[in-house]
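Visitor: no sequence for this one, just the structure:
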């Protein structure tokens, strides 16, 4: 084993040696002052980032790009190009020389709504049409608003896979690369009546990228609900823009948002927006466990290599849960690197799910991780500076770019390998139309029962089942299930066995072919009636039956082997939809008379006796003729459709 480890390490050395981080600082050649927001790119601008407030940048450079040129550009400065130095290297010092550019004079002749329509029409020209990979810093927190007492604060590094902006219906993917947290919520059960667990935090870069999603206030389908006005403001972040305010059109409450959007005068590109939900919009969200009073958003974009990319998102919620004080929830995302190469999507298991809670994400910790990723944040990237101070204090770190500590692993133990099953379906039965009669007269007892019933033709019975599955490996599992029949015939049963699953779609949402073999025991019976018990000392099959009333049922017990085949589709990391078809191979079948005590609702002890047929105490008649067994049998097919639920991740 040690030799194998050494060989793998030696094989990995060339790859490690070929990867490094390019670091540099960009200054004005005349004033020698740092230049923030300069666009840094390599490989024909397929990979890039921007400088921070001190003019610094850091960019991870894969081996494939190390023969490329370094390119730096910013409006008002001459483009800078040079071959990449051997990596790793000392921090580069780069000076840009000014080259003033005139923005020209633009005469506004269109209406505010017309400008919005033109900006939407130019989205394929201004935003990437190819898939893009963003690396970014994410922070989420929840606190009690009145006292600013934090419940939790969590942050991490995300890799965001965005489809082209001409495809607004494609949601994109997210991978959590690294994270850390501090959770201050009470650990005692019942200490917090209704803790709020916010889902989809990692999807903030997709959810509030209003240009890609074609948010309602820039969607032609909803223009009739909005009123647009040109604002006197003419600049945004130093650029000449149209500032358009929007809100509900008078006479309608169908607009969910109000705010303002910033559109570049020359390119008609959306540079950003500030907006919030209207009271009617908050009501229409239908947040069942949280009464929101404020839902506000900010989104900015940055230009890189002639296209606009997501720069930052700020998402703020204020409100009151069903129990507790007014709470404040805040999430922020800022892009630290842009990769326009056709990067492959991560495997399905590595992707975040929309329903995931970021506080509970299981991203592993690697002490050398941050040496290989861009971690320098652009200037004023995190808008809530008070919360930044709280993060520095609670998470004990000197700056937002420091190494993040690992989240404490959940102590699932064996539970993380358990899954629960909930299924329903059909069970094959063979039931003829006939009359039944049963006479029970135990020797030496005063108890007598003479019951009659009839059966109708039936070929299938409805059934539902609950069970548990223990995963030994991602493919092999053991399971146990209890089953219950509904309808004319009733019965209980169980099965236990082994199952195997093979993923037919390893590069996307798992679609698993399922196979298994189980041992099954199932009862199929019909109740014959309830009779008064005149014998307090009655004993049948060694079981005392002292209740005032006894219920009699005729049933068939079948033991069988069940091979099965099926399919499973993973709906999320926790849920999987399954469908199985089993074929029963009977090993033993016997008929029984089941005698049960009938007790009150609050009685917890109930005896039951199983009397195997034929028996001296009981006589059975089918269609008027003596019989030694019930007239129905269990069929061969068993169809089940349901879900599996995984407790841990």
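Guide: Great, that's in hand. Everything quoted here is computed from the prediction, not taken from an experiment.

Visitor: okay, CA-based contacts and neighbour counts for the rest of this
Guide: Fine.

Visitor: and the spatially most central residue of the chain, what is it in contact with?
Guide: Centrality entry for the chain: nearest residue to the mean C-alpha point is residue 353, 2.8 Å, by Cα atoms, centre = their mean. With contact set as Cα atoms under 8 Å, 6 or more residues apart in numbering, residue 353 has these partners: 200, 572-573.

Visitor: ditto for residue 536
Guide: Counting by Cα under 8 Å, 6+ apart, residue 536 touches 545-548.

Visitor: do the same with residue 473
Guide: Applying Cα under 8 Å, 6+ apart, no residues contact residue 473.

Visitor: continuing past the longest helix seen in the chain, what's the next helix or strand?
Guide: The longest helix of the chain (DSSP state H) is helix 2-17. Downstream of helix 2-17, the next assigned helix or strand under DSSP states H and E is strand 20-28.

Visitor: other SSEs contacting the helix or strand just after that following strand?
Guide: Heading C-terminal from strand 20-28, the first helix or strand you meet, by DSSP H and E, is strand 39-42. Judged by 3 or more Cα pairs under 8 Å, 6 or more residues apart in numbering; DSSP states H and E, strand 39-42 is in contact with strand 47-50, strand 69-73.

Visitor: same for the longest one, what does it pack against?
Guide: The reference is to strand 69-73. Against strand 69-73 (3+ Cα pairs under 8 Å, 6+ apart) you get strand 39-42, strand 80-83.

Visitor: Looking at these, spot the one closest to residue 583.
Guide: Proximity to residue 583, assessed across the helices and strands packed on strand 69-73 by Cα to Cα, is greatest for strand 39-42 (60.9 Å).

Visitor: how far out from the middle of the chain is the closest one?
Guide: Averaging C-alpha positions (Cα atoms, centre = their mean, to the nearest Å) puts strand 39-42 34 Å from its chain's average.

Visitor: do stretch 3-11 as well
Guide: 37 Å.

Visitor: Out of the helices and strands packed on strand 69-73, which is the most enclosed?
Guide: Highest mean neighbour count among the helices and strands packed on strand 69-73 (mean count of other Cα atoms under 10 Å): strand 39-42, with a mean of 24.

Visitor: what about versus this one:
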């Protein structure tokens, strides 16, 4: 049978969106749309049973399903906190209360590292409320001590996950699971609760309120000089323990970002208590924004509930199993398969969760069964590759010296061409500093294949260039906080070091090595081309989730070397200019010196440097 209806606020008759609707066993359900409307098909066996309605801020209610009625109006009554007393307290007393709550963190929250398992969901919808992405996961979360957290206060591991990408959003969405750590106001000592920053905020005491058997101090806050209402953000502190029990922020407007505008967020964090220890139990985060490119509206929703806690003998998550700081969770999740994910036992029996989560298990299952276009499958494959790229920029040092000896070389392209007299008398020439760029693709957490290029900095008399292709292995040696890596790499290297011999007029086109040189100006330099195997050792420290610093040393082991005179066209379009290298033993080259200029090159085998890495 098919039933439909609308949910309304019993106080004012306004429609209520995002109300979760479930049968008693939780196996069938849906959610109301933005107009408070719902539609649901259920078997006839559910006649004379109850349908349950729940949502944030409203009492849970139910209706009896009858065979004679298929359209319902459900009026829900508000209930989060009930005001017990209304009274005014001086600012000094309010600040004293806030300071006491902050100082009680050591008593109320885990003093040692703690571990959590929980159910996580993230979704992205477009302006038509159609899904772009939908991902669900079971997560393992490690958190450092609430008393003395490190620079990176937590780690995340995906135990299992499934995803469905329906269309291309044109954007990456990163860091959703890390909201479980970032939105933990106690773990991160959020400024609004830290006495050192009280002078940056305005606070308002709303009174003593009750929820169930507990009483809470209700306190709203906002940044000084902020245009938003102070009532948009409220914290609840339990009266007995002075533990922070909830942070709720609604319709907070954020400043525009490089790619998005009209950013508004609503978020709620709820803590629960086990054996006098409080921990983050529920989290919801909603972010609506408009893309500057295309002017399309997006709504992102993140939801999480903790299902299992561990406070004793907790160890950090091994680096190899951690979710990377910049890895979209969708890249770790498997494409949806019902056979690989058969139940929602961790959330179906949680009544509080039914009031917080936007999508019921049945609605979620229906979303996963929605079709995907073949074109989107191709896009999904592309976006699987892109996040695994890593980039590094830096400066390296390697000494390359040429003594101050005069050099005279004659080049005769062929019998019918005028010869080129090349003379150079330079002072001591050296290359020391180089710009280095690396682009890598991380095959696995610890393995990276890469290409890197090196060019010298500002030396007009010498030109040095190099490229590497290789693979790298890394090992994290710092389990808490931001990782510290020991890294080893081996690369195949091609490099060239050349001394400028000047530019000469070309008195007529000539052909050499199958190339026709018809430019008015010809540039010459002489130097050494080498192939090498290059081992590298480095230490890398991640400074934040997005970048780090690497110190490295390389040693070049030559496997082939060739002394050449390089001939290049100076004029014309840079992509069509001809160039060739001529072995110094060629009959077209005469060395007019009593010594071999190429033997004067002194090239160090060591290279050291520093790189800025982008994870």
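Guide: The structure has been received and is ready for your questions. All values reported here derive from a predicted model rather than from experimental measurement.

Visitor: Could you dump the contacts of residue 536 of structure 1 into a markdown table and include neighbour count and secondary structure?
Guide: Supplementary listing: the contacts of residue 536 of structure 1 in a markdown table, determined by neighbours: other Cα atoms under 10 Å; DSSP: H, G, I helix; E, B strand; the rest coil:
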| residue | neighbour count | secondary structure |
| --- | --- | --- |
| 545 | 23 | coil |
| 546 | 18 | coil |
| 547 | 19 | coil |
| 548 | 14 | coil |
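
Visitor: Reformat those as CSV; add distance to residue 568 of structure 1.
Guide: Formatted as CSV, the entries for these read as follows, by distance: Cα to Cα, whole Å:
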residue, distance to residue 568 of structure 1
545, 46
546, 49
547, 47
548, 49
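
Visitor: Quick check: the two most widely separated of these?
Guide: Longest span within the contacts of residue 536 of structure 1, Cα to Cα: 545 and 548, 8.9 Å.

Visitor: Quick one: neighbours of the equivalent of residue 418 of structure 2 over in structure 1, just the number.
Guide: Counting by TM-score structural alignment, residue 418 of structure 2 lines up with residue 447 in structure 1. Using other Cα atoms under 10 Å, residue 447 of structure 1 has 17 other residues around it.

Visitor: What of residue 558 of structure 1?
Guide: 21.

Visitor: just checking, it touches residue 584?
Guide: No: Residue 558 of structure 1 is not in contact with residue 584 according to Cα atoms under 8 Å; the separation is 9.8 Å.

Visitor: Please point out which parts of stretch 123-141 of structure 2 sit buried.
Guide: By 16 or more other Cα atoms under 10 Å, the buried positions in stretch 123-141 of structure 2 come out as 123-126, 131-141.

Visitor: first vs last residue of it, how far apart are they?
Guide: Stretch 123-141 of structure 2 has an end-to-end distance of 20 Å (criterion: Cα to Cα, to the nearest Å).

Visitor: on that earlier part again, which ones among the buried residues of stretch 123-141 of structure 2 map onto strands?
Guide: Those of the buried residues of stretch 123-141 of structure 2 mapping onto strands are 123-125, 131-141, per DSSP state E.

Visitor: Make JSON lines out of those residues and add distance to residue 592 of structure 2.
Guide: Formatted as JSON lines, those follow (distance: Cα to Cα, whole Å):
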{"residue": "123", "distance to residue 592 of structure 2": "74"}
{"residue": "124", "distance to residue 592 of structure 2": "73"}
{"residue": "125", "distance to residue 592 of structure 2": "75"}
{"residue": "131", "distance to residue 592 of structure 2": "76"}
{"residue": "132", "distance to residue 592 of structure 2": "72"}
{"residue": "133", "distance to residue 592 of structure 2": "71"}
{"residue": "134", "distance to residue 592 of structure 2": "74"}
{"residue": "135", "distance to residue 592 of structure 2": "73"}
{"residue": "136", "distance to residue 592 of structure 2": "75"}
{"residue": "137", "distance to residue 592 of structure 2": "74"}
{"residue": "138", "distance to residue 592 of structure 2": "76"}
{"residue": "139", "distance to residue 592 of structure 2": "74"}
{"residue": "140", "distance to residue 592 of structure 2": "73"}
{"residue": "141", "distance to residue 592 of structure 2": "73"}
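
Visitor: what about the nearest residue to residue 170 of structure 1 once chain neighbours are set aside, neighbour count?
Guide: Distances taken as Cα to Cα, 6 or more residues apart in numbering put residue 163 closest to residue 170 of structure 1, at 6.6 Å, once the chain neighbours are dropped. Using other Cα under 10 Å, residue 163 of structure 1 is surrounded by 20 other residues.

Visitor: quick one, what contacts the aligned partner of residue 163 of structure 1 in structure 2?
Guide: Structural alignment (TM-score structural alignment) places residue 163 of structure 1 against residue 144 in structure 2. For residue 144 of structure 2, the contact set (Cα under 8 Å, 6+ apart) comprises 112-114, 150, 153-154, 480.

Visitor: what ranges do the strands span in the stretch 151-300 of structure 1?
Guide: Remark: strands assigned in the stretch 151-300 of structure 1 by DSSP state E, counting those that start in this stretch are 173-183, 226-230, 235-236, 239-248, 257-264, 270-277, 290-304.

Visitor: Present these as a markdown table; the columns should include distance to residue 486 of structure 1 and mean neighbour count.
Guide: Output for these, formatted as a markdown table (distance: least, Cα to Cα, whole Å; neighbours: other Cα atoms under 10 Å):
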| stretch | distance to residue 486 of structure 1 | mean neighbour count |
| --- | --- | --- |
| strand 173-183 | 43 | 22 |
| strand 226-230 | 55 | 19 |
| strand 235-236 | 68 | 15 |
| strand 239-248 | 54 | 21 |
| strand 257-264 | 50 | 22 |
| strand 270-277 | 49 | 22 |
| strand 290-304 | 40 | 19 |
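
Visitor: To residue 346 of structure 1, which of those strands lies closest?
Guide: strand 173-183 (7.5 Å).

Visitor: which of the residues in stretch 555-572 of structure 2 are buried?
Guide: Buried-residue list, stretch 555-572 of structure 2, by 16+ other Cα under 10 Å: 555-557, 563-570.
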